[in-house]
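[1] Provided below for reference: sequence and predicted model.
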Amino acid sequence: MLLIKSYDRAHRAYQAMVAKGYTGNPKTLTRFNLQAEEYLLSLALILVAILLYIDQRVFL
């Protein structure tokens, strides 16, 4: 019974979103483009997070 109610509620929510113009594609005011420096910054932050995780696992 709970599964049926959940499905029905999700379907009604989706129908309401479609009625308000939802298409599934996000709309933004500007085009999103990553530059090379942003890729490098992201890579550096990921590497720092990995190193901190490894450091925590080794020294505990």
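    Right, received. Where do you want to start? Numbers count the residues shown, from 1 in each chain.
[2] going forward, measure contacts and count neighbours with C-alpha atoms only.
    OK.
[3] The most centrally placed residue in the chain sits in which helix or strand?
    Centrality entry for the chain: nearest residue to the mean C-alpha point is Pro26, 12.4 Å, by Cα atoms, centre = their mean. Per DSSP states H and E: Pro26 is located in neither a helix nor a strand.
[4] How much space separates it from Phe32?
    As judged by Cα to Cα, to the nearest Å, Pro26 and Phe32 stand 12 Å apart.
[5] And Leu47, by the same measure?
    Computed as Cα to Cα, the Leu47 to Phe32 distance reads 24 Å.
[6] Tell me which of the two has more neighbours.
    Between Leu47 and Phe32, counted using other Cα atoms under 10 Å, Leu47 has the larger neighbour count: 12 against 7.
[7] let's bring in a second one:
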Amino acid sequence: MSKLVLGSAAMFMIVLMTKTTFQSLRPRPVMNPKQILLLRGVKRRKAKLTNRRKIGYTT
């Protein structure tokens, strides 16, 4: 049981280390331009919704 726990903890640490190293090497995750565009579109939609809500509250 203890061996299993230690193993899982070690794996978790290794994963974290690799993630941090990748982040330091490349701050931005490599994504397809389509994915980036989709994300931007979603953000814009969310912003529009919030703006509409604000206008609704003010009027």
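    All right, it came through fine. Because the structure is predicted, anything quoted here is derived from the model rather than measured.
[8] mind listing what the residue nearest to the centre of the first structure touches?
    Applying Cα atoms under 8 Å, 6 or more residues apart in numbering to Pro26 of the first structure gives no contacts.
[9] Tell me, how many residues neighbour the aligned partner of Lys54 of the second structure in the first structure?
    The alignment partner of Lys54 of the second structure in the first structure, by TM-score structural alignment, is Arg57. Neighbourhood size, Arg57 of the first structure [other Cα under 10 Å]: 9.
[10] try Tyr14 of the first structure
    Tyr14 of the first structure has 13 neighbours, counted by other Cα under 10 Å.
[11] Asp8 of the first structure versus that one, what's the distance?
    On the measure of Cα to Cα, Tyr14 of the first structure and Asp8 of the first structure end up 10 Å apart.
[12] Ok, Leu52 of the first structure next?
    For Leu52 of the first structure relative to Asp8 of the first structure (Cα to Cα), the value is 45 Å.
[13] What of Val48 of the first structure?
    Val48 of the first structure sits 45 Å away from Asp8 of the first structure, going by Cα to Cα.
[14] Same question for Ile46 of the first structure.
    Where Asp8 of the first structure is concerned, Ile46 of the first structure sits at a distance of 41 Å (Cα to Cα).
[15] next one: Ile50 of the first structure
    Ile50 of the first structure sits at a distance of 43 Å from Asp8 of the first structure (criterion: Cα to Cα).
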